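S.K.: From the sequence below, what's the structure:
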Amino acid sequence: MGRPRIGRSRGQKTQFRKIGPEGRKPVYDKENLPPRGSRGLQQRVHEHEKAIKALSRTNSSLSEDNSNLQEVNHSLQTRLEETEFAVGLGDMQLELAHSAFERAEEQVNMKSGQLAAAQEAGSSALQQLDKVQTENRSLRKDKDTLRKRISRASGQQDRAIQKAVEKAELAHQAVDLTTKGTYTSDSRNMVRDLVSGGRVEGANVNAVIKIVANGLGVDLDELRIPSARSVGRMVSEGYIAGQLQSVDEMHQAKNFTISGDGTSHRHTQYESKHVALPVPSYNISEAAKQFPEIPANRFYNIGSAVNHTSESQLEGWEKLFKAHYALWNESPLAKEKLDWRELLPKLKGILTDHAEDQKKLARLFQVWKDRVDREIRGEEVLLGKSSAELVAILCDVNHRKILDAGGIAAWDNLPDEEQIERDRKAFQELLMQYGEEAFQKLSDEEKEEAERFIWSGCTMHKELNAVKGGNTRMMAFWGEKGLIGPIKLMNRDNDAAAALGSSEAKRRADDVSEGGGVKTTKLAGSILNDQNKKKGQQDTFVYFFLVELSLALYLTFLELVRDKKEKRNFNHMEANLYKALQDIPTITELCVLALYAQAISHPYIHCRQSDLLLAADATYVTGTLNGALVAFFSGALETWKRFSMEFKDGGKISQLSPAQRQASFMHTTNDANEGSLGSMRQQLLRNSCLTLHAFNARRMWKVNNTKGWMAAKATPEVEMFMKKKARELDASGAEKKRKQELVETEKEEVETKRRKIREKVEKERKHMAELEKISLWTDLQQIQQHPGTNEQLDEQLDKHRQLEIKAGISKEQRLVPMKSKVTKKSEKITALLEAVKRFSAGYPCNSLPAAIMPESEDSEEEY
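M.R.: Okay, here's the model as predicted:
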């Protein structure tokens, strides 16, 4: 075998110079890539293919050299093995023949030299092999890179062209908010978002959309931008969607609670309503899948009312339930008709303030809920009856109904309206009868579940009343302990009366005037941060206190306010505040108010380490708040107990299980209703033409996630229904009807009062005429021995009262006692004897300065 060739051939060196790392030009230049399909690209591709073929030939040559080197290595290994065998044989021969030692040693030396040369040659061959393999891998990598670049060239060119086209189109993009002349759902949602969440008035939506489009470089057809009328209709569609959403969510919920509050605006009463219930999240995120339902407090409605009575509020709830369910039953969402009465068994409680009319409302809800429960159960019982049984039951009811009317002839003579009302009442009594029987068959647990209805009062009202109770006790503390109380902060008139008036005027001015921490806080609020932002110091006070805060600085600030004036004097309110902030008892009460706020109000009734309020080593020497603080806390505690009676042991709430508490979930405060009413007042002040249903639509869309509900439930058919109902609502004149209804109701109320007055006057006139026919008893002995009946005694006393009225004696100065004051016969006899004695002495005739006054036909005096 010949000597292996080491190094590169001339052809290899030439090829290496073409493609090697030193001085070679890149085969492919992305930036200089010619257009697709050009001859230059084809030529360069052809050159790349030639280079690849040359690389392939070089690779084959290297593979052949590699094989030769492997053969040389194998030969050397064989020769090495033969040499080792010869060395072993020489050692054996050395033992047999010492004479051949030198010859064998020379042979060994010679073989060792050959072995070293062979090992050196093998090592060089291995190094050459590694180098060739490394170059081979590099060539393969370059080949793969070229192949990928060629394959990507076409796609990169297409994408570059597409990007350029899109950029050019975007520069002059025209957006149409409509499809086939109808505004799209996204466009309508955008408008509702602008009006509800963005507080953009309907008349300004058109301009806002134009401004935003111009800022984004988007062309809009101005004729396709919604007008103010279209905006109003889209908002009304949101109102229809909000009502459908409320029915859908309340129907799906197992339980819910309600809350309400009221306020007046421009002499009209408004009632706000909310519903607390679990609702779907309307979210497709992974987190939403883990919590498919979330607790929510849905805005239900704000409506006007003639008054704030409990009956009127209950009627408002019933009216809304019926209206919303009627709308649902008309919609495409109603696979089957729903009965609004199904809501009441799910209703588990109500949250209100602590006014007596609200507690009465809760009682009315309980009665209403129980009545509807019995009606539903009664209907179920009757539906389970056979036709023959049902006919027999109805015949019996009809028979009793006619008997109650006085017979068939009397029934036929009744007006149609009264007959219908009697039929309704008879059928309702039938349902109640069978419903009560079905209810009594339930277990105690089922009865409790059916009748459970919880009333709870707003915690913030509890807090406000607790502070009031604490302040009442603290004000009484000064007198009880014989201490000088806070200085009286009189208004201007009382101050003048106390300074210049009589002793009685001074005493009265002192009695009606207040002082102390709460009064001082009111004055400070009026002077420093009045609700009318044009009055008081406002931001001047804020800027001044950005630097420092202390009691002394309040005085410094008030002095600054005084000295800024031309005459350098306080007004009366400022003078009161200045005096109060230097009065030790008043400052004591202010400290107590601050401590109560820090310990109770701000931490939300979470008490920890109460000893930190006052120093443990405080004494009368250094000053202590123990007395005033204890008095305030004692009064607050009593008020807390009185305003937390719903949580007392043995009450409904204390007996609820955790599951029942969850079913009767309510928010701790009534902020949602108060906030809705406040928002309504603010929007009506800014836009006096805003209709009530338009406000409800905005509020529902903003806080109820109606947009999310529509995305989940609103099909094209539902959207068409919403558009139809919105047009009907706008054309119905609902706002005008609402106002007319208020006027008509007030007229009816006034007419009812006037009718009662006329009836009362007529009754009094007849009574007076009857009294004229009665003769007065004048024999005292006869009265004592034979007083007669109670009715006769009342007639005689009424006669004496009539004389007092004719004499013109005022109600406060009349001597004959009121009928309600003399209920027993002995009392009536005594009163009559006294009246006869006065009459015999000339009373009341001698009381008149002139003749007896003639009888007044419209007198409303009570006897």
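
S.K.: CA only for contacts and neighbour counts going forward, please
M.R.: Will do.

S.K.: Might you report the residue contacts of R424?
M.R.: R424 is in contact with no residue at all, counting by C-alpha atoms under 8 Å, 6 or more residues apart in numbering.

S.K.: Mind telling me what element it is part of?
M.R.: helix 416-440 (DSSP states H and E).

S.K.: Can you mark which positions in that helix are buried?
M.R.: By 16 or more other C-alpha atoms under 10 Å, the buried positions in helix 416-440 come out as 419, 422-423, 426-428, 430-436, 439.

S.K.: wait, which of these is closest to K210?
M.R.: K210 lies nearest to Q428 out of the buried residues of helix 416-440, by C-alpha to C-alpha, at 60.1 Å.

S.K.: Report how many residues lie close to the closest residue in space to the closest one that isn't next to it in sequence.
M.R.: What sits nearest to Q428 in space, not counting adjacent residues and going by C-alpha to C-alpha, 6 or more residues apart in numbering, is E375, at 7.2 Å. Using other C-alpha atoms under 10 Å, the number of residues around E375 comes to 23.

S.K.: For the comparison step, fold the sequence that follows:
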Amino acid sequence: MACIGDVFGLQINQEMSRRTVGRAVEEGGVAARIQAAYKLSETKGVTISADSTLNCGLNIESAHMALCVADYTSGNLTIDPSSTPKTIDHTSAEAVRNWEAQIQECCDIFNHSPLARRLGRNFVVRDFMRILNGMHGDHASVEKGTASGLKDRKHDVVIQDLGEEALAGKEYMELVNYLAAWNVKKIAEAGGEEGWKALSPAEQAVRDGVLMKEIVTALGKEAYDALTPEERRRLDLFIWGRCCMHKDLNSFKGGNAEMMLEWKRLGQDGPVLLCNKQNASILRHHLDRTIPKDAVLTEDEFKAFETSTRGGVKACALAGAIFNNKDDKKGQGDRHIDFMTRKLGKQHKRFPNTSNTRFGSYSDASAELITHLPLYKEIVDVIQWSKHVPSLTNIEKNLGNSLADACTLTEFVAMVIYQNVITHPYMRQVRGPGTENVNLLDLGPLHIAIRDHIQSILDNPDIIFGSDISYTTATLDGKPWSNPEAMQAVFKLIPSLPFVKPITLAFFRGAQVTWIRFSAEFAPGGLIDLCTADERQQAWMTPTNDANEGELSGYRVAVRGKPSLTLHQYNALAMFRRNDTQAFMDAVFTDENHAYIMREARRIDASGVEAEKRRKIVDFRIQMAQMNKDKADAKAKHDAEVLEANLKRPLVSLREMDGLKVPGIVDQLNAYRARGVPNILKISNYRLKADKLAALKQAFEWYQVNGASLPVLTGVSAAVQSNPAIIEDWAAEEDVKMEE
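M.R.: Now for the predicted structure:
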């Protein structure tokens, strides 16, 4: 206010207090909740979406609703009333309770408002469940469980509605006789007439209430069972839609996993090993490829080898940590931009944000590295020799090795091809300009086209490897390459990479399997396929979960700039701005409504809602800590008993081993592991009996030579104690930390 006054030459000596500002913000939140309930009371169908993240150790959830409403200026518009509630824990049961609590809060505020009285409306959670037609989110099990819980809740409402309708439709005498039969059952359960009379009026009222619920439920189930399958489907309509961005993300992961397995099928070592600093020091002499493949590893070397990674994705992550670290105090971010700008003669963009694992960042990083491969080799060399003491950190050394490794470059090429052929054409159809009104439920043909296009490439690899390759036949949508410069670099590099064709096809093959699995909701004969056009419109869902992803990021940015901002204040601001609540207020509010939201805001402000929520979270965490500790103690005791049993188990001779069955072989392996024999894998890693038997004989031979030097364990179960795991951040989190 003072700043605006200065513009007009006015001096304002007074200012709004912090309390007044906070209450003004809360008033906007109250109005937004009235708006949400008002719009829900007018619509025939609504879908919801959610996502969550941790912020300072607390679980934060973003939630949106999608429904068709008037926007007061242009007719019809789909809006998303949003909120960002804080939940006690990250479970589906808690999420269902939180959804009901949020809707109940909106209903209570609306139902007590002058607007509801003027319109003669009353909206409750049960009404919301009737019109709830689906949920949208990522593919996580928690979201799936939440959708399942809400679907069950909607079904309960359907049963209740049918039961009440059936009860109201009975003739008077039929109703009397029907209720009398149930009343006999009620009295019998109470212990007869004497038992019933012995109950207090309050207890009798409770039992009468329970009885009526049972009656309604029984009638509802009878009516539901009498419906046709089509009628049941319409009443129970609830679709779980899954984010298209996550579909592509998982297909990329599936392709990468299959690509990494392909090296073994080809009889090749695969990409160079990329050890963190700790493992590199342990495996230093084994990293030399002149060392025989069957060289014996010590137990520490074996563990270091098992925990080390390799491949194009890992190399991209390392490059992102060096050239665009999420911690702006670390890495070579600005030097990278200056170097590339100097060499290319134009301003260069930042390296793809793999350090923050953004969608598509690994394929973007591989495209960047392939496009400017000579320059990235040069910049690693410059980094080394420009230091006061010329040297490379372990992470820089790993990147340099990757850029010089043909197998890693092959994986880069496979990722770039997949990005230009599938990922970017797919993204153009599910997000970005022109896709604002696209309904996820209408994208079944697109996902079938992806499956078929990948299959055509697998059947005819010349589509992407032929001498006359063209984007018109190679890309999913037949449009030009999204990154022609990267594709040009790929075409130049392919002749020098002997395994690029089978590795790339393996990536496409793994991606296709994942696409099929993560697009199961569009299967022929499935719920989406059976929906009518009107039902799909009433269950409209955005193709991506961008709204929730963006809201969570927005919250983190907001509290970083305003640390004292409470969560319910942020919710009020987010809902008010997102839903254009001011336009709603201008259209339907009267002076009486404005006075109401002021009173309601003061009530909420005085209730200490934020402090109460934090108290519940603390109490829950204390309870959870005790539960986990008790569970860990029980597990430690059980493990000690198993260990002692394995130590007491007699060892069989080499001659007796061939006669053992699989359970006996497993017992012997566990006995040798308990005695300290190294390099025995998890039993699940030995798929065949022959593999288990070979491992047992190897353990026997090792124990014959080294068994006498092993310490003798006694009294194992006498001292049972659960010890917390110690995480070596400096070693385990090298992906997100830079070495100096």
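
S.K.: care to give me the TM-score?
M.R.: Remark: TM-score between the superposed chains equals 0.70 [TM-score structural alignment, normalised by the length of the second structure]; 570 aligned residues with a C-alpha RMSD of 3.6 Å.

S.K.: May I see the buried residues of helix 416-440 of the first structure arranged in TSV, with distance to A334 of the first structure as well?
M.R.: Output for the buried residues of helix 416-440 of the first structure, formatted as TSV (distance: C-alpha to C-alpha, whole Å):
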residue	distance to A334 of the first structure
Q419	34
R422	33
D423	30
A426	31
F427	28
Q428	27
L430	30
L431	27
M432	29
Q433	32
Y434	30
G435	28
E436	31
F439	30
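
S.K.: Could you identify the pair within these that is furthest apart?
M.R.: That would be Q419 and F439, which, of the buried residues of helix 416-440 of the first structure, are the farthest apart (C-alpha to C-alpha) at 29.8 Å.

S.K.: ok, D539 of the first structure - contacts?
M.R.: If you count contacts by C-alpha under 8 Å, 6+ apart, D539 of the first structure has none.

S.K.: Identify the residue of the second structure aligned to it.
M.R.: Counting by TM-score structural alignment, D539 of the first structure lines up with D334 in the second structure.

S.K.: Which helix or strand contains that match?
M.R.: Taking DSSP H and E as the criterion, D334 of the second structure maps to helix 333-344.

S.K.: A466 of the first structure pairs with which position in the second structure?
M.R.: Aligned partner of A466 of the first structure by TM-score structural alignment: S251.

S.K.: same check, this time on T715 of the first structure
M.R.: T715 of the first structure maps onto T590 in the second structure, by TM-score structural alignment.

S.K.: before we move on, what about E95 of the first structure?
M.R.: In the second structure, no residue is equivalent to E95 of the first structure according to TM-score structural alignment.

S.K.: Return the residues in contact with E95 of the first structure.
M.R.: E95 of the first structure neighbours (C-alpha under 8 Å, 6+ apart): none.

S.K.: ok so, going back, what separation is there between the match of T715 of the first structure and G333 of the second structure?
M.R.: Taking C-alpha to C-alpha, to the nearest Å as the measure, T590 of the second structure falls 55 Å from G333 of the second structure.

S.K.: more neighbours, those two?
M.R.: Legend: neighbour count by other C-alpha under 10 Å for T590 of the second structure and G333, higher for G333 (19 against 13).

S.K.: How about that one, nearest residue that isn't a chain neighbour?
M.R.: The spatial neighbour of G333 of the second structure that comes closest, neighbours along the chain excluded (C-alpha to C-alpha, 6+ apart), is F323 at 4.4 Å.

S.K.: Quick one: neighbours of the one you found, just the number.
M.R.: A count of nearby residues for F323 of the second structure, using other C-alpha under 10 Å, gives 22.

S.K.: which residue in the first structure lines up with it?
M.R.: Aligned counterpart of F323 of the second structure in the first structure: L528 (TM-score structural alignment).

S.K.: any idea how far its match lies from Y543 of the first structure?
M.R.: Going from L528 of the first structure to Y543 of the first structure by C-alpha to C-alpha gives 12 Å.

S.K.: Repeat that for L832 of the first structure.
M.R.: When L832 of the first structure is compared with Y543 of the first structure (using C-alpha to C-alpha), they lie 76 Å apart.

S.K.: Also H308 of the first structure?
M.R.: To Y543 of the first structure, H308 of the first structure is 43 Å away according to C-alpha to C-alpha.

S.K.: So which of the two has more stuff around it?
M.R.: Using other C-alpha under 10 Å as the criterion, H308 of the first structure and Y543 rank with H308 on top: 18 against 10.

S.K.: Report the contact partners of the residue opposite that one in the second structure once aligned.
M.R.: Correspondence of H308 of the first structure to the second structure, assessed by TM-score structural alignment: H90. Contacts for H90 of the second structure (C-alpha under 8 Å, 6+ apart) come out as 59, 142.

S.K.: and H90 of the second structure, helix, strand or coil?
M.R.: Under the three-state scheme (DSSP: H, G, I helix; E, B strand; the rest coil), H90 of the second structure adopts coil.

S.K.: Count the residues that sit near Q42 of the first structure.
M.R.: For Q42 of the first structure, the count of nearby residues is 13 (other C-alpha under 10 Å).

S.K.: can you tell me how far it sits from I150 of the first structure?
M.R.: Remark: distance between Q42 of the first structure and I150 of the first structure (C-alpha to C-alpha) = 11 Å.

S.K.: Now list whatever residues contact both of these two.
M.R.: By C-alpha under 8 Å, 6+ apart, Q42 of the first structure and I150 have no common neighbours.

S.K.: related to what we said a few turns ago, isn't the residue nearest to G333 of the second structure up against G331?
M.R.: Yes - contact criterion C-alpha atoms under 8 Å: F323 of the second structure and G331 qualify, at 5.9 Å.

S.K.: which secondary structure element contains the closest residue to L431 of the first structure other than its chain neighbours?
M.R.: Of all residues beyond its chain neighbours, the one nearest L431 of the first structure is G378 (4.4 Å), with distances taken as C-alpha to C-alpha, 6+ apart. Assigned by DSSP H and E, G378 of the first structure belongs to helix 356-383.
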